[in-house]
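>>> Return atomic coordinates for the entry below.
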Amino acid sequence: MALFALTTGLQAQDSHKTILNALNKSELSATLEKVDDYTLFAPADQVFWNLPKEQFQQLFNRQDPSFLENVLRYHIVAGKLSASRLLNDLAKNKGRMSYPTLLGDRLHFKMEGLDILLVDSHGNKARITQADLSTQEDQLMHGIDGLILPPTYD
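Model prediction:
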């Protein structure tokens, strides 16, 4: 039910069709069924469309389906991280914070002016552009303007 709730929420977001397709291609439903609350940081379609062709093909046409699933898991943090909670945590920690992802690695956040940025271990940054988008069954997602990659990504 958790994946259904997430994908239903994404369907309501016209700018997140590519990540919906990616979630449907993955096998995350079993994992999300075990997580009561989570927050998805969802890249907009334009993020995927702007990837170099080789990187897009590697992400979606790879022989190893776990590759796409790991990238998706890195975009999901257990627990509800509302924008106000993120801002609170960042304020208490000198503008820097990290949270564990469903992949098991930590995703780093920092303030840049008034914006909240996600920063992966490769130095890629994504800005939260749409905050606190609720999905069916009250799961939470934030729209972001970049793709963040797990540490194991080549």
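>>> Could you use CA atoms for every contact and neighbour count after this?
Will do.
>>> Just the strands from the protein, written as ranges.
38-43, 76-78, 96-100, 106-112, 115-119, 125-134, 140-144 (DSSP state E).
>>> Turn these into TSV, columns for distance to Ile19.
Formatted as TSV, those follow (distance: least, Cα to Cα, whole Å):
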stretch	distance to Ile19
strand 38-43	7
strand 76-78	12
strand 96-100	20
strand 106-112	18
strand 115-119	17
strand 125-134	15
strand 140-144	11
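>>> Next, the second sequence, to be compared with the first:
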Amino acid sequence: MSTTTSTGGVMVGGAMMTPDKDIVDNAGGSADHTTLVAAVKAAGLVETLKSAGPFTVFAPTNAAFDKLPAGTVNSLVTPEMKPTLTKILTYHVVPGRLMAADLKDGQVLTTVEGEQLTVMKSGSSVMLKDAKGGMATVTIPNVVSSNGVTHVVDTVLMPAK
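Next up is the predicted model:
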């Protein structure tokens, strides 16, 4: 699933994610997260996610964004959709640094957006249930950055509103 090196880094999207870089700088190196990085820029959230945090980010891959209905991503990155895009992206961020071992089955996480995600664990597998009943599976856990931790997910989580 992921390979940890002696420097504590994790390979994601063909790039080494290391604890000395912030969440945005690490994500920017991943070939699997170009859509997410573009969306974060379009929403104006780069400075926020480069700040001290700490943050826990559930980071959808490009393939996760590709599961959305055709045209959704292109529509979301337009200036008039910035509030909606910001709401969706901040729904993937939880205050604090939560490693996979910290997440408990049935735990409810309040996101930066204000709504909740529910943790579902089965063995070492971690899933998140969103406000609309959608499920995302953590495919690469515990990508540590200087200002938090990222867990790669296979589905874009959607807030209720």
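>>> Could you point out which of the strands of structure 1 sits nearest Asp89 of structure 1?
strand 96-100 (6.9 Å; Cα to Cα).
>>> Would you check the span in structure 2 matched by that closest one?
Strand 96-100 of structure 1 lines up with residues 106-110 of structure 2 when matched by TM-score structural alignment.
>>> Next, the buried residues of the matching stretch.
Val108, Leu109, Thr110 (16 or more other Cα atoms under 10 Å).
>>> all helices for structure 1, in order.
In structure 1, the helices defined using DSSP state H lie at 2-11, 17-25, 29-33, 45-49, 53-60, 65-74, 83-92.
>>> outside of the last one, which residues touch it?
By Cα atoms under 8 Å, 6 or more residues apart in numbering, the surrounding residues in contact with helix 83-92 of structure 1 are Arg96, Met97, Phe109, Lys110, Met111, Ile116, Ala131, Asp132.
>>> now swap in the second one and tell me
Residues from elsewhere that reach helix 17-25 of structure 1 (Cα under 8 Å, 6+ apart): Thr7, Leu10, Gln11, Ala42, Pro43, Ala44, Asp45, Phe48, Phe60, Leu68, Glu69, Leu72.
>>> List the contacts of whichever residue in structure 2 pairs up with the first one.
What that stands for is Thr7 of structure 1. Structural correspondence for Thr7 of structure 1 with respect to structure 2 (TM-score structural alignment): Val24. By Cα under 8 Å, 6+ apart, the contact list for Val24 of structure 2 reads Val37, Val46, Leu49, Lys50.
>>> what's the spacing between Val24 of structure 2 and Lys104 of structure 2?
Look at Val24 of structure 2 and Lys104 of structure 2: by Cα to Cα, to the nearest Å, they are 26 Å apart.
>>> Ok, Lys67 of structure 2 next?
Lys67 of structure 2 is 27 Å from Lys104 of structure 2, by Cα to Cα.
>>> How about Gly114 of structure 2?
Distance from Gly114 of structure 2 to Lys104 of structure 2, by Cα to Cα: 20 Å.
>>> same thing with Gly148 of structure 2?
In terms of Cα to Cα, Gly148 of structure 2 sits 18 Å off from Lys104 of structure 2.
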